[in-house]
Structures are given as structure tokens and as C-alpha cells.
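> dropping a prediction and its sequence here:
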Amino acid sequence: MTFGKGCHLHLIDGSAFIFRAYHALPPLTRKSDGLPIGAVSGFCNMLQRYVENNSGPDAATHVAVIFDKGSHTFRNDMYDLYKANREAMPEDLRPQIPLTRTATEAFNIACKELEGFEADDIIATLAHQARDAGGRVTIVSSDKDLMQLVGDGVEMLDPMKNRRIDRDGVIEKFGVGPEHVVDVQALAGDSVDNVPGAPGIGIKTAALLINEFGSLEALLDRADEIKQPKRREVLQQHRAQIELSKRLVQLDCDMELDFTLDDLEIRDPDPDKLLAFLAEMEFRTLTKRISAALGVEAPVMRDTDPAGAAPMGETAEQGAPTPAAIPFPKTYEHVSDMAALDRWIALIRDRGLVAVDTETTSLDEMRADLVGISLCVEAGSACYIPLGHKAGAADDLFGSDALAEGQLPMADVLAALKPVLEDESILKIGQNMKYDAKILARNGIKVAPIDDTMLMSYALNAGLHGHGMDTLSERYLGHAPIPIKPLLGSGKAAITFDRVPIDEAVTYAAEDADITLRLWQLFRPQLSTSRVTAVYETLERPLVPVLAQMEMAGVKVDRDTLSRMSNAFAQKMAGLEAEIHELAGETFNVGSPKQLGEILFDKMGLEGGKKGKTGAYATGADVLEDLATMHDLPARVLDWRQLSKLKSTYTDALQDHINPETGRVHTSYMQTGANTGRLSSTDPNLQNIPVRSEEGRRIREAFVAPQGRVLVSLDYSQIELRILAHIAGIDALKQAFREGQDIHAMTASEMFDVPMDQMTPDIRRRAKAINFGVIYGISGFGLARNLRIPRAEAQGFIDRYFERFPGIRDYMDATKTFAREHGYVQTLFGRKIHTPDINAKGPTAGFAQRAAINAPIQGTAADIIRRAMIRMPDAIKGQPATMLLQVHDELIFEVDEGAADHLIETARDIMQGACEPVLKLDVPLIVDAGRGANWAEAH
């Protein structure tokens, strides 16, 4: 059939299907070889349902499943930070991705992807082609970025809600029609894809501005007409960034494709091919169902257990693990009188434990208001105590902020619960208990002792999957929790939990406590059988109150200093722009990769210009770094980009994070943020403030101590190299550390046969790059770029390094062998980091091997500073000092000026002795200390 009028094209967002399948189902492995196949199973079920339901007047005549191919696209060439903050793909999902492509082809559905472009661009091009040919298009996706395509015969179908999205739906979401979606997105930015946008402007404000001025271009040209000074300044100062953002969110609707719409015509599946694939995956139930639908005999599948039945733990429908069979009965009570509350308190005292969860108005614990508390003492029996629900709905014109009926006075409830929540003989169980503990602490209750199901899962399953409650419930209980989004809504219509009707809140909130208790009952005995009890009991659980105290203390940030820096950065950027324009011989938009590429390669004729699919030259950081060795202009652009990032990410954004009540910034630490045990920091992230450039280091000047106090920084010196020397048994390195030698100079002397007294800075720099590079599995290519030397020369350095220190190669080989045999690696303190991809093929294998080699080293370093942090509060008790921040190998304290020496002595002793008595390293741990009025002076 030639595509034209009367044809209906369905474009399925393949990545959305994959991730929905992955997160909706518990893990499943192929019985014969342990290959993860849970996402493939869910994906196949969705394709089968799609095929079965594709009938009637709205049926597709043409269909394709569109995938992303690789993570680097032309947008990364425009902006090297594009999608830079996305979490790494789950390790057990990675090997399933190519199988979903094979599954699509097995169903005889067109499967399309294109290197250098996102699936959204392919969808955009096909949608335009189909519309121009007179056909209809339905985009099966819930991706808001695709809403710019809606209209003139193109609609979306949100498969999560089974809701069709037309022009009115787009206006409901963005406040503008599809033709202006990219304008709004360019202003509002996108934290998920790391699109910068205009600082401080959200969707609602962006829509108002676009509706008022008609377009983004008109708005930027007429920004001086805006009355609000701050908004006007943002648009004027960030014009280049906003224009870049529009290019990032604008979909490419005119790609060159190597196939036509006619190639996407619906085709019946080939029974032999489809069933052979399903049998290979060992999907017994789905194989039987599809065989029956196709009217053919199901293939004989090999037995994977003596009875030849379905693989152990597989259910009839979705291949869920055995816990899915656990029934989920529930009785949830709305506690609205003190007699009922007293009855629950008696139950808690009788059981000696309780699962606790709080509902609040915000994810920011330092600003959130307590709305209610849920309790559970027995699986299936839980209650919710509403405390702050409002009588009027958020959109009720005549509503009020008066409390809704059916709630007890908050003071009375907290007074009644305080004794049991603080009782040392009663265990309080939570999921991410640090959040609830901080909320309750702000309301006068110090919760102790605690257990945390999120941290139990982390100790058991680091590297296998995430540890959020929804994920854990679906994977291990076979139960999908009630989602929060339908209760709160999204976008401009979103409400806070205090506006949720109490009857709906009871079911949602009580279920959270119920699920938490069930997870605790499942995980608690597994800690012992998996031999990670010590990790949980000595490294994870005791760190919770320490981090909570640090987060609540916060660090003082001087807004005036940030503002002055922001202005200075803006002036310096303007000066750099002038220099760049002078070097170029003309003015152009420095923030435009396209214009920059034309200047560098067309006008100036520099070598190495490569055009991407859009016809624009690549001007990413790697390209400019290479060109910077030949010409000043690209070096100046790199400086300009760095300043632009510092300004938008730190000096501007940090001001918004200053708590108005405390005048301090309160970051949140995530214990489960990295597989290795390293902490991560969010809202704001204070662990990635750049320190390599002078401007980056200046950011730390804004972190200050109050009058009469100073900041103290204590930092482990080269801790990962010391751990490597111990683990790999490198005598030369161990001796150098014991003698306090310059380790990089010693390495250079060993490698290059240069006596120590003849060492040059360049030779030492090369040895330093190799020392740290080896820990992270650096390649010859990576080292060549770091040192700006030929790749062959860099590879020669690495080969010589392993010749001089053969123990390192032995350690690497032994670690990879252990990981292949056991599926995990361990730190020196017993932390397990799972390596599900270690036996994979292709590029995935190399990544998994490097991660496995590095994990015991980085993980041991993380465990050591954890041990120090846990001991620190008791050690400094009585001193006028507070521990404020942890930045990987560094701890920052605030202390009275006259007590700094005493604190340094105490804290250094704790940090240097943190391994003992569990472990005695072959090398000493050395801690450097500094102090100052601000963080920059102290570090």
C-alpha cells in the first residue's frame, strides 16, 4: 500500500515501552543461563497487546517502533552537558536493550533507529512526512517533548493513562499551542535533559511571556519592555543560553532516512520466527498464548527443572518472582479520635516495633510542613493520622485554608507519639528514614532507634537496581503501590498533599507504611544469609542520624558574595566575547555551536572540522580542547563556556537554595546514590563544585563561617592510591607512602628511570595522570587526550606502568575473575557491589570490567570516611564545633576560632584511625587540614 490519504501511522516510542516494562515488573532471569529478561518479557507482552488491539476504524495501517541508538547525538555537539545529569542505565537492563530490537523484528514490526539522532527526531520526521502525504499520525508516547508535533492530523496517545492528546491537551500542559511548545521549553529549561533555559523562569511564567509577545524571538528582542527588573535582566543576560536551549529542544523534522513510509506497512508476524524467539527467551506462558492466537502448535521448550514446568518463580502472566504470589490483604484505618490513637500506641508497645511514614507539603525537609503520619505494626494492618489537611481544594474559588474535619490537633498527636517514637526499646522502621526523622525532629521528636528498608536493599543489592519503595515493592512483593501523581496532579494544576482529600490520603499513606513493614520482614533475615549484616549495621544504619544532623545544620552562604561573583563572571564573559570577536574578525553568537563552527572551520580554515547529521560542525569540548593547542579563539570559547556554566549553575542557582529562615544552604545526602558506597549530594549538589580553575575555586569563597567562627577542612591525602597499594601489594608504592615521599615523582622515577633530584614538573604531571587514570581504568586514548600526546605514546606509558608495577595487573585480573565467578566485587569492609554485566559482550563488557576494578578501591575509601563520620559526633562532643559537609574524601566543620586546633587534632585522629580495629592497612592514612573564614581559605 502506498502511504497517502486514508492511511494511519502509529509511531511507538520504543524507549518508553522498555523502561515502562523494566520498572513495572519484578526482575526475571532466564533459567538456563541467568540472563536478565524481565524487561524483554514486559516489552513482548506490550507488543502482543498492541497487535491484538490494533483493530476497528482507528487501527493503524502503518507502524514502527522507534529507538534511540547510542547516547551521543548532534545535541551533545551543540552542548556537551546535554543529558549529562541522567543516571546511568541499570546494569541488569543494559543487556536487554538489543533483545527488545530483536523482539520487535520477531513480531514483524518495523524497528528503526539512527546513529547521532534521538528517537524523537525520527518520530518528528516521519510524522511530518505522513502528514504531508495526507495521512493521520498517532504517536504512542508520554514524552512531553513530542507535544510540539501535535496538530494537523498528528495526535499523541499516552499509553500510561490511555489518554489521547490533541491541541487542547498541549495547551493544558504548556499553556500554549504546539507551535510554541519549544519557545516555552527554551525558557523553562528541562532538568531531566539538562537543558539550561532561563534561570528562575518556569513553565507558567514562560507561557505568559510567550502569549504576551507572540514568540521567543520577539520576547528576546523586546526584553527591555519587561517591567520586572530581575526577569528583564535574566532574559538579557542569558539570551545565548536561551537560544541554545531552543535548539536543544527543537526536534529535527527533516532528517535523511534510509527507508520510506511504505516500508512501515503493517505485516502479519511470521509464526516460526516469532515463536522461535519467544522459546529462546523461555517465555512459556506468552509462547502458548501467541501460539493459540496464531492457530499453530507451540514449540517444544527445553526443561529447566525436573517437571518441565515454567521456570521457578515465573507466574502465568508476567514472569514475576515468587514473592508476587504473596497475598496483599489490607485494612487501613483513619485515626480521627484519641481513643483510636491510644489503641495504636498500645499495639506498638506490645509489638516493640512500628513502621512509620510521614506525609508533607514538600520534598525539602527544611521547609516542608507535616500533613500526616502513618503507622503499621502488622502486614496488612495500618493507619493514617491526618493532621494538616485543608478544607478547601487548591482550585476551589471559595475554599479556605481552614483544617478539614476528621483530624486531631497536631500538638496532641505529637505529644502522644513522642514517648514511643523516642523509646529505645521500640524499633522504628522506615523507607528512607532520614527524611521522616528530620521532619519529626523539626516537630520536637528525636526518632530512635531505626531500621531503613532502603539501606537494607542497598547493602543487599547495590548494582542490581534502584532502591526506591515503588521499585522494591514491585520487585520483591509483586505489588505496584498507589501512585502519587494522580493524587497530586502535575504541572500548573499540581497540588500539595495537604489538599488531598482525607479519604484518598488514608489509603495512599497507610499503604506506604504497610509496604515498608513487609519489605523489612523480607530483607532483615537476608542481611545475615547474604553476609552483609556488618555493612548495614556498621556503615549504613549508624550514618543516618549523622547525616541528618549535618543536613539540618546547613552551611552559611553569603548571598552578596555570590551576587558579586555573578556580576564579575558576566563582565568577564563580556570581555571574553570581545576578545573572541576580535580574533574572529567579526561578531557572532559565542553560544551558538553552529556559528562557532562556521567561524573556526569555514572562515579560519582550522583543521579537524567534522559536520554532523544537521550539517553543522561539531564544537564540543573535546574538539575545542584539541583546537586550543593551535589557536587562541577556541581556548577563549572554552573559558567563556566554563564561566557561563559557573554563573548559571552556581553563583545564580545557589542563591535560590539559601533557606530564608536559617540563611544557610541545606543539601541532602543520598547514601544509595552510587553503587560503590560513595555519598551523593542533591538540592543543591555541593560535591561537584569545580576546583581545577581559579574561578571554580572562588565559588567556595561564598561558603563562610559566622562571626567568631571559622571553617575547618580535613582531607584524606591520595587515599585511593594508598588503598590500591595495599590491595594490589605494590611494595614500591607502599614504601613510598610509609616514607612520605612524593608518590607521583616516585612513580615517574620508577617508570622513566629519572632520578628524583632530576625530576621535572612535566614528567611528574604525566606520572600523576597515569597514577589516577589506572584506578579508573583509563585507556590509551583517554590518557592521550589528558596529556595531549599521541595515542601510541600514551599507550606506551600505560604498558610501562604495568611492567614496573606488575601487582596492579595481577589485582585487575584477579578482580575480573572474581566478578565473573561471583557476580559481585567487595570492599575491604565486606560491602558487595554487584556486577551483572561482567560477562556481557561488546562495549558493555569493557565498562563493566573497569567498574569492577575500581569499585573495591573507591568503595573502600567511601567506607573509611563513613566510619570516620559515624565516630565523629561522639569524638567532638563538648567542643564548640559542628560537622557540616562531606565531599568524598573531605570533611568540613564549623568551629569557634579559638578551638580550631583542638578540633583538627581530634578529627584527624578519628579519620586516620578509621580503619581500625577491623582493618590494618599496609600504608598510613594521612589527613591534610586547613582553616579559614571561608571554604576556599580552609581547603
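Looks like it arrived, so ask away.
> C-alpha only now, for contacts and for neighbours.
Will do.
> leaving out sequence neighbours, find the closest residue to Tyr617.
Leaving aside its chain neighbours, Tyr617 sits nearest to Lys611 (4.1 Å; criterion: C-alpha to C-alpha, 6 or more residues apart in numbering).
> tell me how far the one you found lies from His631.
Distance of Lys611 to His631, given as C-alpha to C-alpha, to the nearest Å: 20 Å.
> next up, a second structure to put side by side with the first:
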Amino acid sequence: MTPFAKGSHLHLIDGSGFIFRAYHALPPLTRKSDGLPIGAVAGFCNMIWKMLQETKGDDAPTHMAVVFDKSEQTFRKDIYPAYKAQRPDPPDDLKPQFRLIRDATRAFNLPCIEKDGFEADDIIATYATAAAAAGGRVTIVSADKDLMQLVAPGIEMFDTLKNRAIGPDEVFEKFGVAPDRVIDVQALAGDSVDNVPGAPGIGIKTAAQLIGEYGDLETLLARAAEIKQPKRRATLIDNAEQIRVSRDLVTLRRDVELADGIETLEVREPEAEQLLEFLALMEFRTLATRVASKLKVEAPVIGDTAGFAPPASGTDVRVLGAGEPPPVVPIDRSVYTVLRDEAALDAWLARIPARGVVAVSVEGIGSDEVTGEIAGVALAIGPGAAAYLPLGHVTAGGDLFSAEGQIPLAAALARLKPVLQDASVLKIGHDVKRAVKLFARQGIALAPIDDTMLLSYALHAGLHGHGRDVLAEEFLGHQPLARRPLLGGGKSARGFREVPIEEAAPYAAEDAEIIWRLWNALKPKLPFARVTRVYETMERPLVPVLAEMERNGIRVDRARLSRLSGDFAQRMAALESEIHTLAGSPFNIGSPKQLGEVLFEQMSLQGGKRGKTGAYGTGADVLEELAAQGHDLPARVLDWRALSKLKSTYTDTLQDAINRETGRVHTSYQIAGAATGRLASTDPNLQNIPVRTDEGRQIREAFVPEAGNVLLSLDYSQIELRILAHMADIGALRQAFHDGLDIHAMTASEMFGVPIEGMPSHIRRQAKAINFGVIYGISAFGLANNLRIPRADAQRFIDTYFERFPGIREYMNRTVAFAKEHGHVETLFGRRIHTPEINAKGPHAGFASRAAINAPIQGSAADIIRRAMIRVPAAIAHLPAKMLLQVHDELLFEVAESAAEETAEVVRAVMSTAALPAVALDVPLVVDAGWGESWSAAH
């Protein structure tokens, strides 16, 4: 062992930095034999090998180590619990690679250093300080700005990406101060990525100026009262303690107790057998060949299709895209396995951890995902490597198929649970939320997860559907087994549990294999489409949040619904009688054909148009136009239809939807329904209950909390208008939102020259209709119908609106032009919404343009509430509260009455900052809160 003495040269490699650089620098890569994600491992190995080859000669290190972060829980969390709290979890396909990268480090015969409670930077600081004190030279292989405080005589940094050394001059260029004052600047400026608070409103440039003027942080804080700028002075005085806490957070520890002394880090040549064995295991054929040649040994034999070579600079990496011919991928169902006993299941499960990824498909008993049981589980780890585990199949008489062999449910789940909850094994599903709920019922937290439906949605929203069969044909060239023939229909219909195992197994196992193949086809496309952040921060993390909300459900007062249903029936009967009187004879109001004949033949009203079937059109637009002309019968029919819809959709249906076991209604959210990112509530739909009508409020009164609790509603105020003001850069609207003005009154004042104070309500109402209508590309015809005014007046209102706010027209033109050039539009957060018909001619052209204009606005609003929902569970974990529903811009919670106010403040803070740190809006996000003994009282 060579002692570390004067003249020694220590290289400290920021392993955590290398990992993420390797992960993001190259396309995703999976091991050919089994699909194990290995892209980051491959990049890391190539970076280490390149560095080892380039650090030879006089400048070669005598000592070297790779340093990693071990866990998120460090001493900094004890100082400030919010430290790094908003950082998203690492991508699920990266998690299983952390262990492999440490194995790679050891395979290169390099020390692999990490320690609980400390970050890699603290370990690097400790080694660097000790080495410099011993008279040695230190090179920190990293470009991380947090390490720049360590630069000093004998200690430099090296950025391998830019191939340049980082010394005092480079640090000054970055921070505006010498390295020994970097901590002071960072303490003032804070760090939004790591959630270091700093001094509000003070950035790096101002911080450097202040430290340069006052010398150091403590002197600055002591003399803050001398600062001439009032705002800056107040900021420093009011936030002095917060700034000191920030200094503690950014200061690297240089005294970490480490088991390995510097002398143990001496450079050792890689052991050929050990290194090549690892490279062969990873199937890195190209690198293995290079290493073997350099070490003058025989290269291992690795399959012809395996290996990894980074693309040369400027190489065009081609990835299958939508519309390209799908590859022929034969699927052989004859090789699938049926797991009928514990030994077979154990043997199969033992194959999963080494691969790090498994596709999972669950078959439930019945359609209830909250309280339902499991009929069987299918697993796949590669082409042809799929199996079906039957658990609840029964004969037509209801007896278990015990003679055919089924493992008892409890015994099977006990074996599945460790794998399904293993953090190093990625579980893939298609619409995986269903599996999450079914397993949660059995006490299994399925994680980490990937979802092929959501991968497709992030990549191709607006282009095609995201169902399994659609994707299998599009990307695999394969038509899966159909489900309907398996289950039958009519009198011979049966549930999946009643399907004989020999028929169920090929279908279920194929489902799992298709999911595995789709994941391999779709996941690598994310970085090329630039939607990795969308998927990793807004799609995948939302799955467990929605699953928990759906399992929570919401309590509904059956008796109140029943009374309301009866009341609606009576009112419908009265309207029916009035309608018949107005018509002069009875007819079936629910029949469009009969209604059309009454309106346009019997009553001779104008405007009747026959469709292809010969019947008159009697849609809502037709009836509203007739009602606007003063005709009573169509107005009463509209009232009758509204009550009929509320009765059939809500007051009747919700009674049937109450779960017998939980006593609550459990909606299901469709994540990949709307192209813009809006969630859709189904079975039952709880998002379309009218908000502003008496009937809608009466229905919401039936949604109630458990005893001792209240329902808490938090709702974004005019979020889409705020986003429009930001995206279109409308100064007047932005200022109005900052000033907390009545935005509709302000718009009316701008358009019509009417003072805000004492403004007539109808003038404000007109401005409101225009404000919201413009977002959806409303036409003069549509606005005229909404306001019951002549079309010419409506057109004049719209023209005046664009004259007063020209930036909106510019935004519209800019957005349509972008869509026509690129075939998609984007939200503020990078969500792509494809616009395949944007260049179409004829009637579709106008609709496609309006949709393209609205999509970035509505999509950005949807992204913001998704981001908020993902952060809420951690924020309210300490409170007696649970999130129940999302209704467009509103979140509904059930919370102990004593904690309502605190919960409201916590959630409001999350919602109002949900856009950060990705997007800094030019307008504030305002969140209204209310609570009470019903949904109606809370909203």
C-alpha cells in the first residue's frame, strides 16, 4: 500500500454526477437477452474507461476513488426538512442500474465510497481537504457548482464533458467571487433545484456584488441596515436566519468519519478476468473487445446482437416513429408456462431480480378494482418468457379448479410480494393503475412502475388511441388474442375466473409479453421526442396518487339522492304536461324524430333542417336558437332534458354506484383520455355535475364526509386566463392579476370604456363570456348564442377584444403556425399535443386551428394541477386528511374538522407553487379554499 504523501495525486470522481450524465447523454439501452435497463451502466463504463486511458504519464493519479450518494436522508434534512424535497424520484428504469454501476466501479478495481447521512460532495470535501493538507494534489472530476467552494491551492476540478480544468478563474466566472466566498454567495442566492431558500429576490449577481462590497456574509448581515435599497435592505434583515440556515445547507462537511483512509485509495490496474466477466454479463461487446486488447487478453464471446458503442459525434440515431412500418415480431404462445405449484412459482420468480424488470398483467374477479379479488397474474421477462399464475379460477358451479392445480391465494401472494415491492425491479403494466389497486387490496404496494399506455400517451397524444391492441398492431405488427370470444356473450357470458385455465393462460401470458415488448419499443423514444420530463414528472408519478384517490372514494347520502331523484321526476312530469299543452297534443319528448315533427311541421317554426336519415335536427344548439327567438316549447324541452340527464346520470346512477363494502362511490380516472392532459372521471363521472345551477348544488349536497370530518375544496381561480396572460404576454391582464382586480370587470372597462366601479352586471357578463370564449376559439355565432345577442354585435365585441389585447391574436397566429410546421403544439411544461388535421382543408380546418390554440392553455392548466396532485400526498402525510376527487381545476379532500384550516393552507401552498421550478409564471396562481358538511357547502 503506497502511503499518501507530498507529491501524491488524488482523483475523486463524482460518481452520482457521472450516473446522471451517462443516463441522459445516450439513448436508453436494454440488455438484449432479457431487457434489463443498462444504458446508464454502459455510459458510466465508457466514461470510466476513457478517463483511465487518458490519465497516464506524469499527470496520472496515484490514488483514485469513485464517490456516490447513498441515501436521501442526510444531516441536511435534519437542519431543513424541505431540503431537496421537491426533487422528483429518479426514473424507474434508472433505479435498478444504481447497484450495477457500483458493481461496475468495483469491476474496474476502483474504490467505491459512500456513507449514510452524508452526500457524495461531503465525502469528496473530506478527502480533498485531507489530501491537500498532506501536501498532495487533488483533481475533483466533476462540473458540479456545489463543489467549486473546494477549489484552492492543491485542489482543482476537471469537467470531462468540456475537457477543461476548473480553477479560481473559472469559479470567479461562475460566481463573481473567489472560491473561499462561494458559500456566502450560495447562501444568499439559494438554490431552487435543491430547495435551499436563500434570500428572496437575490440572485448570484446581486449576491456576488454584496459579498464583494462587505467582504463576507456575517459582515453583510451585521451591516444590512446600511444598505440604501429599501427592498434589498428589508430582505436581508427579515431573512437573516433563513440565510444562515442556507449557509449551513450549502457548506460541505470536511470532517466526515470515513472507514477508508486516503492511503487505501491507491490506483490499482483492473483485474482482467473480473472486469471482462462484468462486461460480458452486461453484454458490452464493443467495450469488452477494447478492454481485452488493452489488457492483452482474449476477449470474451458475447452474442452478435449484444454490445454497446456510443454513437459518434453527429451520428443520426434512428428510432421507429409513428407511421413507419412496424417490425415483424413473432409471438409464440406455445412456450408459455402455467405456474400450478409453489416450486414452479419460486423458480420463475427467482429469474426476475437479475433482469431488473418484469411485465405484470392482473386479471380481476369482476369489474370492481377497489374491493375486487384477483383471478390470476401473468408475468413476462422477455420474448417467449411469460407465465400465468391462476389463483381464483372456478368451475361453472363455482368450485375452484383445484384438480388442475392452483396455489392458494395467500401462499402465492406471500411469494409475489417481495418481488412486486422490490425497489430494484421495475414493474411494467398497461394502464397499470388497475393492477396497483388490485394488489393494494391484498396489502402489496406495486412499485416502482412503468406504464406502456402512458408512454404512448406522452409520445403520441392526439395521434392515435393508446389501448393495448392498437399499440400492439402499430408497434409490434401483432394482433393479440381477442378477449370477447374468451368471455362469450349473451346467456353464455362468463367472467374471467370461469374461463378454464388452459384457455385463460395463453391470453393472459400473451398480454404480459406484449406489455414487455411495447415497453422496449416505446421507452427509448422518450428522449428523442423530448418528452422524458413529461412522462417522468407528470404521467408515471400520478398513477399511485390516482390509485389512492380512487380507493378512498367519497361518501354519498343515498337517502338524499333518493329524495332528489323523486323531486326531479315530479318536476319532469310537470314540464312534460306543459310541453304537451304548448304542442297541442301528447308526444314522446325523448324522441328527436317526434320532437322535430312537432317543432317544424306541427308548429311550423323556422330553421328546421333534415339530416341524412330524413329526421329534423333537434340538438341543443337548435333548441337554444329557437328559445332565443322567444319560443317557449323548445325552452321547456331544454329544461326537461337537463333534469332528465341529471336524474339518469347522477341521482339514479349514483345510488347504484355506492360500493356495498365501503359505502362510498369510487370513480375511476382516465389519465390518457384527453390529448391535452385533462383527466376524465368515469364509472361514475363526477366531473360534470353543474356548479352554478340549483340542481347541481342540490346534487353536491349529497356528497358528505364521515362524522367528525368536513369536505375541503381548493380551486384554482381563473387558471386558464392566467396562463393565457402569461403565454400571450398580455401586460394589462398580467397587471390585473397581480393587482387582484376583477378580471372580467377590467376587461369590460378596457373594451367598452366603462368604469369598473358601479359597472352594470350585463356588461361584466359580456366580458366574461368573451374572456372564456376566446380561450376556446369561440365564433361570433357561438358568442351570439351565449349572450342572446345579434351575431353582428357579437362579432363587434370580438373585434374590439382583439384590438384592446393584440397579443392574443399574435399568440393565436403564432400557435397555429407552429402547429402547421411541426404537427403538434406544446404546453409550458413540454407536453406535446399532436394536431394531425391542422393542415386539412374544408370544415375541419377551423376546428383544428381552434383546438391547437386552446391546447397549450388547457394543457398547461392540466399539467399544473397534475404537478400539484403529485406533491400533495407528501405534504399532507402528517395531517388527518385524504384527497378524494379532482374536478378540472379543483381538488376535494376529506379532513378532520379540527385540521381543515391547516390542511387548506398546506395544500394551497402546494397548488400555488406547482408550476415551479420548471416554469416561473408572470402571474400569480390564486387558490380559493372552502370547507363544510357537504361538497356544495365547501365549494
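All right, it came through fine. All figures in this text were calculated on a predicted structure; none of them were measured in a lab.
> Lys173 of structure 1 contacts Gly491, doesn't it?
Yes: counting by C-alpha atoms under 8 Å, Lys173 of structure 1 touches Gly491, with 6.7 Å between them.
> okay, the two: which has more neighbours?
More neighbours surround Lys173 than the other of Lys173 of structure 1 and Gly491, with 20 against 12 (other C-alpha atoms under 10 Å).
> if we can go back for a sec, tally up the residues packed near the residue nearest to Tyr617 of structure 1, please.
Lys611 of structure 1: 15 neighbours (other C-alpha under 10 Å).
> now do Asp431 of structure 2
Applying other C-alpha under 10 Å, we find 21 residues neighbouring Asp431 of structure 2.
> which ones are touching it?
Taking C-alpha atoms under 8 Å, 6 or more residues apart in numbering, we find Asp431 of structure 2 in contact with 451-454.
> among these, which ones are in strands?
Asp451 (DSSP state E).
> among the contacts of Asp431 of structure 2, who's most crowded?
Ranked by neighbour count (other C-alpha under 10 Å), the contacts of Asp431 of structure 2 have Thr452 at the top, with 28 neighbours.
> what sits closest to that one if chain neighbours are left out?
His430 is the one closest to Thr452 of structure 2 (C-alpha to C-alpha, 6+ apart), at 5.1 Å.
> hmm, Ser456 and the one you found touching each other?
No: under the criterion of C-alpha under 8 Å, His430 of structure 2 makes no contact with Ser456, lying 10.1 Å away.
> with structure 2 overlaid, report how far the longest helix anywhere in structure 1 is off on average.
Taking DSSP state H as the criterion, structure 1 has its longest helix at helix 843-875. For helix 843-875 of structure 1, the mean deviation from structure 2 after alignment is 0.7 Å (mean C-alpha distance after the TM-score superposition for structure 1).
> mind listing the helices for the stretch 801-939 of structure 2?
Ranges of helices in the stretch 801-939 of structure 2, per DSSP state H, counting those that start in this stretch, are 806-822, 843-875, 900-912, 935-938.
> tabulate those (JSON lines), appending distance to Ala133 of structure 2 and mean neighbour count.
Shown next, in JSON lines, are the helices of the stretch 801-939 of structure 2 (distance: least, C-alpha to C-alpha, whole Å; neighbours: other C-alpha atoms under 10 Å):
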{"stretch": "helix 806-822", "distance to Ala133 of structure 2": "58", "mean neighbour count": "17"}
{"stretch": "helix 843-875", "distance to Ala133 of structure 2": "44", "mean neighbour count": "21"}
{"stretch": "helix 900-912", "distance to Ala133 of structure 2": "46", "mean neighbour count": "19"}
{"stretch": "helix 935-938", "distance to Ala133 of structure 2": "64", "mean neighbour count": "21"}
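> so which of these is nearest Ala387 of structure 2?
helix 843-875 (33.5 Å; C-alpha to C-alpha).
> helices or strands next to the closest one in the packing?
Here helix 843-875 of structure 2 touches helix 542-552, helix 719-727, helix 761-775, helix 806-822, strand 824-826, helix 900-912, going by 3 or more C-alpha pairs under 8 Å, 6 or more residues apart in numbering; DSSP states H and E.
> give me the distance from it to the chain's centre.
Its chain's C-alpha centre and that of helix 843-875 of structure 2 lie 13 Å apart, by C-alpha atoms, centre = their mean, to the nearest Å.
> then stretch 420-440 of structure 1?
Averaging C-alpha coordinates over stretch 420-440 of structure 1 and over its chain gives two centres that are 26 Å apart (C-alpha atoms, centre = their mean).
> in that stretch, which residues are buried?
Within stretch 420-440 of structure 1, the residues that count as buried by 16 or more other C-alpha atoms under 10 Å are 420-423, 426-440.
> what number of residues lie near Pro486 of structure 1?
Neighbours of Pro486 of structure 1 (other C-alpha under 10 Å): 9.
> tell me the counterpart of it in structure 2.
Alignment note: Pro486 of structure 1 maps to Pro485 in structure 2; criterion TM-score structural alignment.
> where's that match, which helix or strand?
Element membership for Pro485 of structure 2 (DSSP states H and E) is helix 484-487.
> buried set for the helix or strand following that helix?
Downstream of helix 484-487 of structure 2, the next assigned helix or strand under DSSP H and E is helix 501-522. Residues of helix 501-522 of structure 2 classed as buried: 501, 504-522 (neighbour count, 16+ other C-alpha under 10 Å).
> stretch 680-691 of structure 1 too?
Going by neighbour count (16+ other C-alpha under 10 Å), the buried part of stretch 680-691 of structure 1 is 680-681, 684, 686-687, 689-690.
> pretty sure Glu474 of structure 2 sits in a strand.
No: if the criterion is DSSP: H, G, I helix; E, B strand; the rest coil, then Glu474 of structure 2 is helix and not within a strand.
> now for the closest residue to it other than its chain neighbours: which residues touch it?
Nearest non-adjacent residue to Glu474 of structure 2, counting by C-alpha to C-alpha, 6+ apart: Pro326, 6.2 Å away. Contact analysis of Pro326 of structure 2 by C-alpha under 8 Å, 6+ apart lists 320, 473-477.
> thank you, goodbye.
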